[in-house]
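Need coordinates for the following:
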Amino acid sequence: MLDSLRCALAFLTRLPVGEANFDGRDVGRSTAYFPVVGALLALLELAVLALALPRLGAMAAAVLACAAMARLTGAFHLDAIADMADGFGGGLTRERVLEIMRDHVIGAYGAVTLILALGLRAAALAGLASAGLGILGAWLIAASAWSRCASAWMGWALPYARASGQHGQKRLGAAVTDHVGRREVIVATSLAAALSLAAFACSLDAWALPLALTLGVSLVTVAAMARLCLRRIGGVTGDTLGATTQAVELAVLTLGLALT
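Now for the predicted structure:
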C-alpha cells in the first residue's frame, strides 16, 4: 500500500517521494489511492488560501491557490484539458484528433478552454471562501478526491485509444487502462466517499445530501466524458483522463458554490 501511495504521489504531483522506479503496472494499481493524493493536494491548497485570504481578498487568494496547485501538479491536468480541447475541437477524424492531442503546441480551442477552466475554478474558490474556510475546505477535498477517483473509473470502463506502436502517450494512458481492475475501482471509490464524508461531516450540519450529490455529479460527468471519448476516438488517452479529472473537479466545486 505504501509503495502504491508513493507511486500515486510521483505520478500525480511534483512532491518529493525519494527514488521512484515504477512501471505501468505500478501506476495502474496506484489509482486506488489517487483520491488520497487528491485530498492531500486540497489541504495544501487550502493552506495557501488560508494564508492569502486575510491579506489579499478572496479572488486574489483563489488565483494564487490555482497557481500553487499548478505548481504542485506540474500543470499535469491543465495541459491535458488544453490538448483534449484542441484535438476534439479541431480534429474531424479519429486519426486527426489523436494527432492534434500529441502536438505540444496549444491552439485556440485549448487556450480558450484553459482560460475558462482556470477562471471558473478561481471564481468557485473565491465564492466558497465567502462561506468560510471550513466549508471551502470540505468542498475542495471532495472535489479533489472524486476527480482523482475518476481516472480509475475511466480506465476500467474504456480501452486505450491509441495503437500499440504509438509510444508517445502510451505510458500515461495505457498504464491506467491496462492495469486498473475492479479492486482499484472499489478502493478508489470507497476512499473518495470516506474522505468526502469526513470533510462534510466536520464542516456541514447536513452532510448526506452534499455527499450524494457529489457522487452523482461525478458519475454523470465521467459518463458524459466517457461517451464523448468513445464516440470520437474509441477510448481514452492520457490527455482525456487528465481532462476528465479537471471536468469532475470543476463540476463538484460549481455544485458546492450553488449549494452554499
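
C-alpha only now, for contacts and for neighbours.
Fine.

now the strands for the stretch 101-250 of the chain?
Shown for the stretch 101-250 of the chain, no strands are assigned by DSSP state E, counting those that start in this stretch.

Tell me which stretches of it form helices.
With helices called from DSSP state H, counting those that start in this stretch, the stretch 101-250 of the chain shows them at 108-129, 133-157, 170-177, 182-203, 208-233, 238-259.

Kindly spell out which helices and strands sit in contact with the second one.
Translated: helix 133-157. Using 3 or more Cα pairs under 8 Å, 6 or more residues apart in numbering; DSSP states H and E as the contact test, the elements touching helix 133-157 are helix 34-56, helix 108-129, helix 170-177, helix 182-203, helix 208-233, helix 238-259.

let's see this one next to it:
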Amino acid sequence: MKQQLNLFFHALLFYSRIPAGKIDYSEENLTKAFRYFPLVGIIVGALGGGVFLLFQWILPMPVALVIAMTAMVLLTGAIHEDGLSDFFDGFGGGRDKERILSIMKESTIGAYGVISLILLFLLKFMLLLSIDSSHIMVVLIAAHASSRVLPVFMVNSSRYARTGDSKAMHTRRKTDMTTFLLALTFGLVPLIFIPWQIISIVIPLYAMIMILLKKYTEKKIDGFTGDVLGALQQFSELAFYLICIIIYHINQ
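All right, here's what the predicted structure looks like:
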C-alpha cells in the first residue's frame, strides 16, 4: 500500500498541481505512476464539475463553465494544453526532425501555439455549453479519465523520439502490464455512467485519433514526445465532448 501511495503521489505531482505528500522519486516510479494518470483525470474532472455545479447556482451557465474550465487548468498546471501548443509550434514551424524537436523544447510560444490555444479553449467552451448542465459532471469526469488512457497506449506502442535529458524521459520506458491494466480500468470505469451509444462511438474514434497521430509523428520525428502525448489527450477530450453533443441531441 505504501508503494502504491508513493506512485499515486508521483502522478499527482507530475500531472497536476494538487498538493501531495513526500515521494520516493525515481524515473522508474514515474513510469509506473502512469497507472494513476486516468485517476488524476477523474479527480480533475470531478473538481471541475463540482466548481461548475457550485457557481451554476448563482451565475449563468456560460460564466460557470468559464470558471470551471479555469479551475481545471489551474489544477493541472496546463500541462496538456502546453503540450498541445508546443505540438502545433513544432510541427507547424519545423521542416525536419531536429528542427521540430528543437522548437517544441523552446520555452517561448509561437503563432501556431497561440492560435491552437485560442481555438482549443473556444471549442471546449462551445462544446460544453452545448451539453445539458445536468450531464456536465459525468461528462467531465469521463472525458478527463478516458482521454488519459490514450497516452499510455502511445507509450507502449511507439517510441520516444528524443535523446538526452527532458521532462518526459520516463516515457522512454514501456509500462508493465499491471500499470497498463490499472490505467485502462481507471479510464473506463467512469464510462459506466455514460450512454452506451456514446461509448460505442468514442472508443473507435479514440483508436483512430491515436493511430493517425502515431503514424504522423513517427513519420515526422520517428516517435513521440511528452508534447505529443499532451496533444493526444487534448484531441481525445475534444472528441469526447463532440460525440456527447451528437448523441445527447439525438436522444432528446
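
Check the helices of the stretch 101-250 of the first structure for me and report the most buried one.
Highest mean neighbour count of these: helix 133-157, a mean of 27 (counted as mean count of other Cα atoms under 10 Å).

quick one: that helix to helix 238-259, angle?
Interaxial angle, helix 133-157 of the first structure versus helix 238-259 (axes from the mean of the first three to the mean of the last three Cα atoms, to 10 degrees): 140 degrees.

Give me the nearest residue to the aligned partner of L13 of the second structure in the first structure, chain neighbours excluded.
Alignment note (TM-score structural alignment): L13 of the second structure maps to A10 of the first structure. Among residues not flanking A10 of the first structure along the chain, V17 sits closest, at 6.5 Å (Cα to Cα, 6 or more residues apart in numbering).

Wasn't that neighbour part of a strand?
No - counting by DSSP: H, G, I helix; E, B strand; the rest coil, V17 of the first structure falls outside a strand, being coil.

burial measure for it, as a count.
Neighbour count of V17 of the first structure, defined by other Cα atoms under 10 Å: 13.

list the contacts for A157 of the first structure?
Listed by Cα atoms under 8 Å, 6 or more residues apart in numbering, A157 of the first structure has no contact partners.

Quick check: the gap between the residue mapped onto it from the second structure and L150 of the second structure.
Under the alignment (TM-score structural alignment), A157 of the first structure maps onto S157 of the second structure. Per Cα to Cα, to the nearest Å, S157 of the second structure is found 10 Å from L150 of the second structure.

mind checking what L212 of the second structure lines up with in the first structure?
Matched across to the first structure, L212 of the second structure falls on A224, judged by TM-score structural alignment.

ok, now how distant is E45 of the first structure from V217 of the first structure?
Computed as Cα to Cα, the E45 of the first structure to V217 of the first structure distance reads 22 Å.

my bad, should have said L191 of the first structure
In this view, L191 of the first structure and V217 of the first structure are 17 Å apart by Cα to Cα.

Where does the helix or strand hosting P62 of the second structure end up in the first structure?
Following DSSP states H and E, one finds P62 of the second structure within helix 61-76. Aligned by TM-score structural alignment, helix 61-76 of the second structure falls on residues 58-73 of the first structure.

With the second structure overlaid, report how far the matching stretch is off on average.
The superposed stretch 58-73 of the first structure is, by mean Cα distance after the TM-score superposition for the first structure, a mean 1.2 Å from where its aligned residues fall in the second structure.

Okay, buried residues for that stretch please.
Using 16 or more other Cα atoms under 10 Å as the test for burial, stretch 58-73 of the first structure gives 58-70, 72-73.

Can you give the contact residues for it?
Stretch 58-73 of the first structure is contacted from outside by 12-15, 41, 45-46, 48-49, 52-53, 75-76, 78, 118, 121-123, 125-127, 129-130, using Cα under 8 Å, 6+ apart.

Okay then, goodbye and thanks.
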